[in-house]
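Asker: got a predicted structure plus its sequence, pasted below:
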Amino acid sequence: MLGNWFALFMAIMAVICSIGSASDPDPLQDFCVAVDDSSAAVLVNGKICKDPKIVTPNDFSVSGLNQVGNISSPVGSEITQVFVDRLPGLNTLGISLSRIDYAPYGLNPPHVHPRASEIFVVMEGTLYVGLITSSPQNPNMRYELFAKILHPGDVYVYPRGLIHFQYNVGKGNAVAFAGFNSQNPGLITLANALFGSEPPLPSDVLAKAFQLDEEIVKYLQSVPWIQN
C-alpha cells in the first residue's frame, strides 16, 4: 500500500515539474491588462522587435556614462539608467545597467527592484550600503540589516525584491555602477511611493502603519517627492 502511495506521489510531482518547466516568463512590467481587440498593438514583456534589415551598430551602443549626473537633488544622488528604452539592443537579453553619482553625504534612498537582483561596484568614494531581509518567520525576531562600508573596487549584491540603499559617508563625490539581471528591473523608492502616490494613500492608514501623528503624515504627503 505504501508503495502505491509513493508511486502516485512521484507521478503527481512529475506532472507538476513538467508544468513548471513550461511556465510563463518573469514579468518585465508592473502589469499587463488584457484587451479583447485583435488589432491592438500590445507590448508583452518587452518591446516589439525591430526589422533586422534596418538594425545598425548604434542599436547596440550608448554613450555618456563617463558624465557626472546631476547630484543637486534633495537626496544628493542621480541615477543614470541604461535600460532598453535607451539601449534598444538590450531587448530580450535580460540585462541592464545604471550609473549612480553621489554628492558628499548623498543618499540613494531605500528602494526595491521587483524584477531583478543587482550587483553593485564602487568606482570612487566611500559608501555605506545595506539590505534588509524579508519578514522573519519567527514573530519574535526583527527584520535584519546587512550593511557595511564599501571602498573603490568593492562589490556588493542585492537579492531581488529586498529593500536596499547606499549612503555616501565620504567628504567627496562617489560613483558606482549597478548591473541587473533584467532589462526592466523596476524601481520602487519606498518614501516616494508611500507618501507621494497619486491619488494619495489615506493619511490614517499611513499614520497607523508608521505609528505617527496624522498631521505629520499629512505634512509628508504635502511635500514634493522627487525621484533621483
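Answerer: In hand now; what should we look at? Numbers count the residues shown, from 1 in each chain.
Asker: C-alpha from now on. contacts and neighbour counts both.
Answerer: Will do.
Asker: okay, how far is it across stretch 91-109, tip to tip?
Answerer: 28 Å (C-alpha to C-alpha, to the nearest Å).
Asker: buried residues in that stretch?
Answerer: For stretch 91-109, the neighbour count (16 or more other C-alpha atoms under 10 Å) marks 91, 94-109 as buried.
Asker: now the helix or strand that contains I149: buried residues?
Answerer: Assigned by DSSP states H and E, I149 belongs to strand 145-150. Residues L150 are the ones in strand 145-150 that count as buried (16+ other C-alpha under 10 Å).
Asker: go on, stretch 206-220?
Answerer: Residues 206-207, 214, 217-218, 220 are the ones in stretch 206-220 that count as buried (16+ other C-alpha under 10 Å).
Asker: included below, for side-by-side comparison, is a second structure:
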Amino acid sequence: MAGPAWRSSMFLGAVAVTLSVAAPSLAGDPDYLQDVCVADLNSEVKVNGFPCKANVTADDFFSGILAKPGATNTTSGSVVTGANVEKVPGLNTLGVSLSRIDYAPGGLNPPHTHPRATEVVFVLYGELDVGFITTANKLFAKTIYEGDVFAFPRGLVHFQKNNGDKPAAVISAFNSQLPGTQSIALTLFGASQEVPDDVLAKAFQIDAEEVDKIKAKFVPRKS
C-alpha cells in the first residue's frame, strides 16, 4: 500500500496538471459564443455588457459619426466623439471601439485614464505633444505628426496637446467596446457627491480656499 508521502506527491501533481490546463483560459476574456450579439440599448436587463436584441440589420454595425470634425469651442479646446457600443450597437461582445478627437490650436485633451482599454491613436492631421505616466511616475512623451501612431497602456494617465497653430485630429482605437474615461481633474473636483475639501487640500498641498476656487470651475457630474 502506498504511504502518505506518495499520496501527497500524487495529489500535488494532479493539482499542478489541473492548473496548467486551466491557466490559458484565465489569460484573457472568453471568446463570444455566437456570430453577433447586437446590443439592445433599451433593455432593462442588467448584465456585464448589453443583452442581445432579436431583430438585427446592417445599420447596427454602421455609423458615420466620425466623418466630420467635432466642435472644439470647449474650455479645453478639444472634443472627443465616441464610436463605442452605445453608438454602434453591433460592437457588443466584439471588444473594440473607436473615437475621433479634434483639437483647436493650443487645444488639450486633459490628463485622463481608460480603466478598461489600451488606446492607440493615429494622427489624421496636425501635430500633437502626447505622453503617459507610469505607476513609477515616469513620463513617456513624444511629438507626433500626420500618419504617426502612439499607444497609451491601459489604465495609465495620459494626455494629448496641440501646440501647433493649426487644428489637429486623431482616430483612437480601443480594445474594449466601452473603454470608459476618467478625467483626472473632473473626477476629483467635479464629482457628485463632492470629494471633501480637506482630502483635496492635503493631497494637492493647497488650502481649502484654493480647492473651492478649482471646484467652481467644474460642473458636478450627475449621479
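Answerer: Ah, there it is. Just so it is clear, the structure is predicted and the values come from calculations on it, not from any experiment.
Asker: quantify their similarity with the TM-score.
Answerer: With the length set by TM-score structural alignment, normalised by the length of structure 2, the two chains reach a TM-score of 0.83; 205 aligned residues with a C-alpha RMSD of 2.7 Å.
Asker: one step back: so which of the buried residues of stretch 206-220 of structure 1 is the closest to I79 of structure 1?
Answerer: Nearest to I79 of structure 1 among the buried residues of stretch 206-220 of structure 1 is L220, at 23.5 Å by C-alpha to C-alpha.
Asker: wait, a strand at the closest one?
Answerer: No: read with DSSP: H, G, I helix; E, B strand; the rest coil, L220 of structure 1 is helix and lies in no strand.
Asker: I'd say it and A193 touch.
Answerer: No: look at L220 of structure 1 against A193 with C-alpha atoms under 8 Å: they stay out of range, at 11.8 Å.
Asker: any idea how far the residue nearest to the spatial centre of structure 2 is from D197 of structure 2?
Answerer: Nearest residue to the geometric centre of structure 2 (C-alpha atoms, centre = their mean): H114, 2.6 Å. For H114 of structure 2, the distance to D197 of structure 2 equals 26 Å [C-alpha to C-alpha].
Asker: the longest helix in structure 1 is where?
Answerer: helix 2-20 (DSSP state H).
Asker: and that helix, how far out from the chain middle?
Answerer: 37 Å (C-alpha atoms, centre = their mean, to the nearest Å).
Asker: now swap in stretch 43-52 of structure 1 and tell me
Answerer: The answer for stretch 43-52 of structure 1 is 22 Å, by C-alpha atoms, centre = their mean.
Asker: what comes up buried for that stretch?
Answerer: 45-46.
Asker: ok, now stretch 11-31 of structure 2?
Answerer: Of the residues in stretch 11-31 of structure 2, none is buried (16+ other C-alpha under 10 Å).
Asker: what of stretch 187-202 of structure 2?
Answerer: Neighbour-count burial for stretch 187-202 of structure 2 [16+ other C-alpha under 10 Å]: 187-191, 197, 200-201.
Asker: list the contacts of the counterpart of F180 of structure 1 in structure 2.
Answerer: Taking TM-score structural alignment, the alignment pairs F180 of structure 1 with F174 from structure 2. F174 of structure 2 makes contact with 96-98, 117-120 under the criterion C-alpha atoms under 8 Å, 6 or more residues apart in numbering.
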